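>>> Structure for the following, please:
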Amino acid sequence: MIRLPLSLGLPFAATVFMSTSCAEEEFVPGHVTVHGVTTHYRLLAPETIEEGQRYPLILFLHGAGERGSDNELQLKHFPSKMLTPERRAAFPCFLLAPQCPEEGRWTTDNWGSKSSQPLPSEPTDPMAGAIAALIRTVGEQAIDMDRIYLTGLSMGGYGTFELATRYPDWFAAAAPVCGGGDERSAARLVGLPLSVWHGDADQAVPVENSRQIVAELKELGIEADYHELPGVGHDAWTAAYGADGCLDWLFAQRRDPARRAALAGELLARAIAPDERIAFLGDSITEQGADAGGYVDILRSAIQRVQPEASVIAAGISGHKVPDLLRREERDVRAKDASLVFLYIGINDVWHSERGEGTPKDAFRSGLEELLQRLEGPGGATVAMATPSVIGEGPAGTGSLDGMLEEYAAISARFTGPKRRALCDLQVRFRDHLRLFNPEGKKSGVLTTDGVHLNEAGNQFVAAEAALALRAAAARRATVR
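All right, here's what the predicted structure looks like:
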């Protein structure tokens, strides 16, 4: 999770921006500073903002030729096209255009290479600035949170793929143009509508970069609307943002967490054995997850649509901590011949410390180690290890138990990586989601009912993340064999 110490520019004072003699003046300037790096941006608002209405937002990432600090060059291609009266009328929206500093990059990719690089653990500082500008805009403007769109060209096409892969739950759709992405991480794009554009004569960014990730998406059964333009060089954006381009398609999309969860479950189902036995071991979050609409139930339904012979074992019990799981893992998991396990524990080990009934850190560490050894013993299961998510949905560091929870999550995370074990870092994923979707800093109500237990959105969110982690664990198991 990125920590974003923000130094913000002037706030937006107007809700309706009037035309001026200079078209670019319709875009109101601002800036953010993250890690000591200042990112300038421009924001275009709908011509008229009606009280009580919320509007789509497009985040646009420009190409390498528009880098700088003038806060104008980034308006050259797509943003300027959106200023025509026809488009202002047809697509009333906010348009956010951050500018990458002169020597910066949205990503660390080698643009001229025909091979991709793995997704870095953290975004570049300029990309962190673009993220901060997005979070700020969402907090200040009347944004429809189910209609946030992402697009970019060339360097920004790479940025679009990377940002969509990092945070697929943030966006309603993404349209990368003459870019590329990490096909190894393509599964994370499940459920996110994509429109990919590239010219087959592009000499600056080889078309192979788009072909590779689109081919991997197709192999995974993930839909991507791919437009490879015959004879077109490094200007696929002319077609992508033209009259017959992606705009009508883009604005027709809406964020659909339920669909993403279901498709992620089906993606998992296609990666497991027909007779797989998947156990979900945990506390009350997992116990409630087995109820109708819960995250276990969502995955059970998705798996059985594809693998009707596969079994799902619900093994969550309210109030349980790591020592409790040690007392029952034989009965609830190993005796039922579970071959895959989603282990989601740690909340109560921290939360119950408020009444003197938590699990000391050393006991949590040693207990978790013993539990994993038992589950994974000879002929045992493959584990996807989840970090404990949240105790309160407010900004990170504001809850009384946030520091302790982060320590315990770090312990859980350290037990992943070796052998066949995979990490599902729910604490990071929850915090990343909440940075965008909880601008008011509410203690609950976004992904949880009470700051801990999942609401409908939270169950859909965890279902998608659990499915991807279990799929990764199954893939590791296959390579170990």
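>>> going forward, measure contacts between C-alpha atoms and count neighbours the same way
Noted.
>>> all strands for the protein, in order.
Along the chain, the stretches classed as strands by DSSP state E are 7-8, 28-34, 37-44, 55-61, 94-99, 143-153, 173-177, 195-199, 225-229, 277-282, 311-316, 340-344, 382-386, 422-424.
>>> Mind giving me the packing neighbours of the longest one?
To tie it back to what came earlier, the one meant is strand 143-153. strand 55-61, helix 155-166, strand 173-177 (3 or more C-alpha pairs under 8 Å, 6 or more residues apart in numbering; DSSP states H and E).
>>> With distance to T286 and mean neighbour count as added columns, please give the ones you listed in JSON lines.
As requested, those are exported to JSON lines (distance: least, C-alpha to C-alpha, whole Å; neighbours: other C-alpha atoms under 10 Å):
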{"stretch": "strand 55-61", "distance to T286": "35", "mean neighbour count": "25"}
{"stretch": "helix 155-166", "distance to T286": "25", "mean neighbour count": "27"}
{"stretch": "strand 173-177", "distance to T286": "30", "mean neighbour count": "30"}
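>>> To compare against the first, here's the next sequence to fold:
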Amino acid sequence: MKTLKLIASITFLFYGIVVNAQDLKKYDSGNYINGKDSIYYRILFPENFDAKQQYPILFFLHGRGESGTDNQKQLNNGGKLFLDPAFRKKFPAIVVFPQCSNQSYWANVQINTQGGKREFNFVKGGKPTPPMHAVLGMIDNFLDKPFIDKKRVYVGGLSMGGMGTYELLRRKPKTFAAAFAICGGDHIANVQKYKKVPLWIFHGEKDDVVPVVFSTKIADQLKVLGKTPKITLYPNANHNSWDSAFAEPELMPWLFAQHN
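I've put the predicted structure just below:
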């Protein structure tokens, strides 16, 4: 009997892995290449997509662990969220996951790993990294499409992608109707540039990879600028605060309710 249960459990697990892999194939593969700019992405279109209609679009920036050139790993965290039937029915949107190379970062941040501990020095201003420059061009290219609702353009990301989210906001503050950043960070001098963009910040208070202070500083700076920050801190979460953020029942309704 125990053997049969074990076989059944293994079969169920294998079935789940196969189904999840098949589901992620619903994300089409694409690329944006323009001169020196080159970036690959996965894109999920709404069910019953009609190019004659207009849809909101969400750009999602992955974390460092999903970097590479396989155009697949960036879906590891967050990819399944947008495949949920309830989400697809309630929020028919285009979702784009670009992938950053291993050789660079989304954000213009200097990272020191000497001594076994990461130190982040966020840059005020500066030129975009090659992946960020390519993403900026990719976004402009998408916004030229007639089926994009330019009043409902969103961005979100986690960890390195949370940092990239802030960077995109300061480089294109008028483009995005709203954004969410999970366990990210930025130079507080940059907050002035995106203070008018509705933003929801998430972070784990026990984060030992990207300290929570990077998020609370941004929230505090928004207060200084006369804004009421929307921030959710998870007392028991370490670096993985994205699972908790993705489970927030109000995140997607809040995000897609915003428009320019």
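>>> Out of the helices and strands packed on strand 143-153 of structure 1, flag the one nearest D200 of structure 1.
Closest approach to D200 of structure 1 among those is made by strand 173-177 (12.2 Å; C-alpha to C-alpha).
>>> counterpart of G162 of structure 2 in structure 1?
Here G162 of structure 2 is matched to G157 in structure 1, going by TM-score structural alignment.
>>> didn't that match look like it was pressed against L150?
No: G157 of structure 1 is not in contact with L150 according to C-alpha atoms under 8 Å; the separation is 9.8 Å.
>>> Need the residues touching each of these two.
Here G157 of structure 1 and L150 share the contacting residues 175-176, scored by C-alpha atoms under 8 Å, 6 or more residues apart in numbering.
>>> sorry, back to before: show me what contacts the match of G162 of structure 2?
G157 of structure 1 neighbours (C-alpha under 8 Å, 6+ apart): 61, 63, 151, 175-180.
>>> Swap in 7 Å and give it another go.
By C-alpha atoms under 7 Å, 6 or more residues apart in numbering, the contact set of G157 of structure 1 is 176-180.
>>> Closest one to A302 of structure 1 out of these, please.
Looking across the contacts of G157 of structure 1 and measuring by C-alpha to C-alpha, the closest to A302 of structure 1 is P176, at 29.0 Å.
>>> K195 of structure 2 -> structure 1?
Per TM-score structural alignment, K195 of structure 2 is aligned with V190.
>>> burial of the equivalent of K127 of structure 2 over in structure 1, as a residue count?
Here K127 of structure 2 is matched to E122 in structure 1, going by TM-score structural alignment. Number of residues near E122 of structure 1 (other C-alpha atoms under 10 Å) recorded here: 12.
>>> Distance check, E122 of structure 1 against K81 of structure 1.
Using C-alpha to C-alpha, to the nearest Å, E122 of structure 1 is found at 32 Å from K81 of structure 1.
>>> Same question for F91 of structure 1.
To K81 of structure 1, F91 of structure 1 is 12 Å away according to C-alpha to C-alpha.
>>> quick one, what contacts the closest residue to E102 of structure 1 other than its chain neighbours?
Counting by C-alpha to C-alpha, 6 or more residues apart in numbering, the nearest residue to E102 of structure 1 once its immediate chain neighbours are dropped is G68, at 4.2 Å. By C-alpha under 7 Å, 6+ apart, the contact list for G68 of structure 1 reads 99-102.
>>> Now distance to A463 of structure 1 and neighbour count too, for those residues, in JSON lines please.
Converted to JSON lines, the contacts of G68 of structure 1 look like this (distance: C-alpha to C-alpha, whole Å; neighbours: other C-alpha atoms under 10 Å):
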{"residue": "Q99", "distance to A463 of structure 1": "35", "neighbour count": "33"}
{"residue": "C100", "distance to A463 of structure 1": "35", "neighbour count": "29"}
{"residue": "P101", "distance to A463 of structure 1": "38", "neighbour count": "21"}
{"residue": "E102", "distance to A463 of structure 1": "41", "neighbour count": "13"}
